[in-house]
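Trainee: Sequence unavailable; structure follows:
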């Protein structure tokens, strides 16, 4: 896995701009979970079982939030959402998620992934203005600064990650970018899918995060 991570380049230094998140706002800490509609994702959880629960919930009503602590849990949850999206294709339902930090200390990898369902749309073009590869050593807040800057430029952006730590870093970057974009009255949601990335003569499995920008 480390060899695969090494093939992913980080955001160029000239694009690496860290930002300061607003001290107030709805995004830094998770929204209310008092309804009890959530699932706790285990680091050793069965990905397909979690995906099945998410897909079943989407067909029946509201999709539960996924609570994650640590890179392994985040990775399981993201893969489960990606698989659930394939399960729901025949139902013309699609899923996206928004990460919210469960602690004011955003360096802690404790997240709630809020999953939303909607009608399946035409496939999003795989040709993006900016594709940002994320590696195991990428700094989420720095990546988030570059991501927010591209969104302000109204460019289409996607993230690509190979490996557990890279996937976790991508999700943390999206969570931080949501904070940075609050002042612009914009928000983002992500649609994860599996892709193959060709690097150095090898085809590697990766997770691609297509991003949808919303005005708030």
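Mentor: Cool, the structure landed. Not measured: the values here are computed from a predicted model.
Trainee: CA atoms for contacts and neighbours, from now on please.
Mentor: Noted.
Trainee: element containing the residue nearest the centre of the chain?
Mentor: Nearest to the geometric centre of the chain sits residue 171, at 3.9 Å (CA atoms, centre = their mean). For residue 171, the host element (DSSP states H and E) is helix 164-180.
Trainee: again with residue 100
Mentor: strand 93-101.
Trainee: can you give me how far that strand is from the chain middle?
Mentor: 8 Å (CA atoms, centre = their mean, to the nearest Å).
Trainee: again, but for stretch 48-56
Mentor: Distance of stretch 48-56 from its chain centroid, counting by CA atoms, centre = their mean, is 18 Å.
Trainee: Could you do stretch 142-149 as well?
Mentor: Worked out by CA atoms, centre = their mean, stretch 142-149 lies 14 Å from the chain centre.
Trainee: How about stretch 95-107?
Mentor: 10 Å.
Trainee: Mind listing what's buried along that stretch?
Mentor: 95, 96, 97, 98, 99, 100, 101, 102, 106 (16 or more other CA atoms under 10 Å).
Trainee: export those residues to a markdown table and tack on distance to residue 62?
Mentor: Listed next are these as a markdown table, based on distance: CA to CA, whole Å:
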| residue | distance to residue 62 |
| --- | --- |
| 95 | 11 |
| 96 | 13 |
| 97 | 13 |
| 98 | 15 |
| 99 | 17 |
| 100 | 18 |
| 101 | 21 |
| 102 | 21 |
| 106 | 27 |
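Trainee: Give me the contact list for the helix holding residue 171.
Mentor: 5, 19-22, 27-28, 71-72, 74-75, 78, 98-101, 109, 134-145, 147-148, 159-161, 186-188, 207 (CA atoms under 8 Å, 6 or more residues apart in numbering).
Trainee: Return the subset of those residues lying in helices.
Mentor: 5, 71-72, 74-75, 78, 140-145, 147-148 (DSSP state H).
Trainee: Pick out whichever of those sits closest to residue 126.
Mentor: Relative to residue 126, the closest of the ones in helices among the contacts of helix 164-180 is residue 147; by CA to CA it sits at 17.3 Å.
Trainee: Based on its surroundings, how many neighbours for the closest residue to that closest one other than its chain neighbours?
Mentor: Of all residues not flanking residue 147 in the chain, residue 177 sits nearest, at 6.6 Å (CA to CA, 6 or more residues apart in numbering). Close neighbours of residue 177, defined as other CA atoms under 10 Å, add up to 27.
Trainee: Below is an additional structure, to be compared with the one above:
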């Protein structure tokens, strides 16, 4: 499977944006093709930010932002966010995250990778699909802003 290697918040943010753009174009093909991503960190996630974003082909995934989406900000604890993701996965519900900015994107990617670890005993394979979405930004007086929306996907082995 192809993968994208990225190191550091800026590079990971750009890699995720590149995947979102590629995904958009592939969904316009006939027949449409989707891309899902599994993040694999090379070292300890507490201090490291070297990630291999393993790509695979998928049938089209339809997931739009909702009020129930989780979010990641600069100061979000990726371990707590991973626990929330794993909890929703175990409950069988849809899981999605909405975020913007290099550090929050790193937090989101780390949290999804950690959720994979947290659910590994249940034989769950955790991946994500990412897309751009324009949403109102409450920190900017509800003016429109472009976010990255991560749809968390689970396969049961």
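Mentor: Perfect, I can see it now. What you are looking at is a predicted structure, and each value in this text was computed from that prediction instead of being measured.
Trainee: among the ones in helices among the contacts of helix 164-180 of the first structure, which ones are buried?
Mentor: Applying 16+ other CA under 10 Å to these flags 5, 71-72, 74-75, 78, 140-145, 147-148 as buried.
Trainee: returning to that earlier point: now the angle between strand 93-101 and the helix holding residue 171 of the first structure, please.
Mentor: 80 degrees (axes from the mean of the first three to the mean of the last three CA atoms, to 10 degrees).
Trainee: gap between helix 164-180 of the first structure and the chain center?
Mentor: 6 Å.
Trainee: can you check stretch 133-143 of the first structure too?
Mentor: Worked out by CA atoms, centre = their mean, stretch 133-143 of the first structure lies 13 Å from the chain centre.
Trainee: Give me the range in the second structure that it lines up against.
Mentor: Alignment of stretch 133-143 of the first structure against the second structure: residues 71-81, by TM-score structural alignment.
Trainee: Ok, stretch 5-13 of the first structure next?
Mentor: Using TM-score structural alignment, stretch 5-13 of the first structure finds no match anywhere in the second structure.
Trainee: Alignment lookup: residue 69 of the first structure to the second structure.
Mentor: Checking TM-score structural alignment: residue 69 of the first structure goes with residue 7.
Trainee: and that match, how many neighbours?
Mentor: Every residue meeting other CA under 10 Å relative to residue 7 of the second structure is counted, giving 15.
Trainee: Return the distance of the closest residue to it other than its chain neighbours relative to residue 4 of the second structure.
Mentor: Nearest non-adjacent residue to residue 7 of the second structure, counting by CA to CA, 6+ apart: residue 50, 4.4 Å away. To residue 4 of the second structure, residue 50 of the second structure is 11 Å away according to CA to CA, to the nearest Å.
Trainee: What's the match for residue 124 of the second structure in the first structure?
Mentor: Using TM-score structural alignment, residue 124 of the second structure pairs with residue 186 in the first structure.
Trainee: Correction: the previous question concerned residue 106 of the second structure.
Mentor: Checking TM-score structural alignment: residue 106 of the second structure goes with residue 168.
Trainee: Looks like residue 38 of the first structure contacts residue 64 (just checking).
Mentor: Yes: assessed by CA atoms under 8 Å, residue 38 of the first structure is found in contact with residue 64 at 4.4 Å.
Trainee: Which one's more surrounded, the two?
Mentor: Set residue 38 of the first structure next to residue 64 and count neighbours by other CA under 10 Å: residue 64 wins out with 21 against 17.
Trainee: can you pull the contacts of that one?
Mentor: Residue 64 of the first structure touches 37, 38, 39, 54, 57, 114, 115, counting by CA under 8 Å, 6+ apart.
Trainee: Counting neighbours, which of those comes out on top?
Mentor: Result: residue 54 is most packed of those (other CA under 10 Å), 28 neighbours.
Trainee: wait, isn't it in contact with residue 81?
Mentor: Yes: the criterion here is CA under 8 Å, and residue 54 of the first structure meets it with residue 81 at 7.3 Å.
Trainee: what's the burial count for residue 191 of the first structure?
Mentor: By the criterion of other CA under 10 Å, residue 191 of the first structure has 21 neighbours.
Trainee: my read: it touches residue 160, true?
Mentor: No: here residue 191 of the first structure does not reach residue 160: they are 11.7 Å apart, not a contact under CA under 8 Å.
Trainee: Identify the contacts common to those two.
Mentor: 208, 209.
Trainee: SS state for the aligned partner of residue 93 of the second structure in the first structure?
Mentor: Under the alignment (TM-score structural alignment), residue 93 of the second structure pairs with residue 155 in the first structure. Under DSSP: H, G, I helix; E, B strand; the rest coil, residue 155 of the first structure falls in the coil class.
Trainee: hmm, back to that, find the nearest non-adjacent residue to the match of residue 124 of the second structure, please.
Mentor: Closest residue to residue 186 of the first structure apart from its sequence neighbours, by CA to CA, 6+ apart: residue 215 at 4.6 Å.
Trainee: do the same with residue 157 of the second structure
Mentor: Nearest one to residue 157 of the second structure, counting by CA to CA, 6+ apart, is residue 123 at 5.4 Å.
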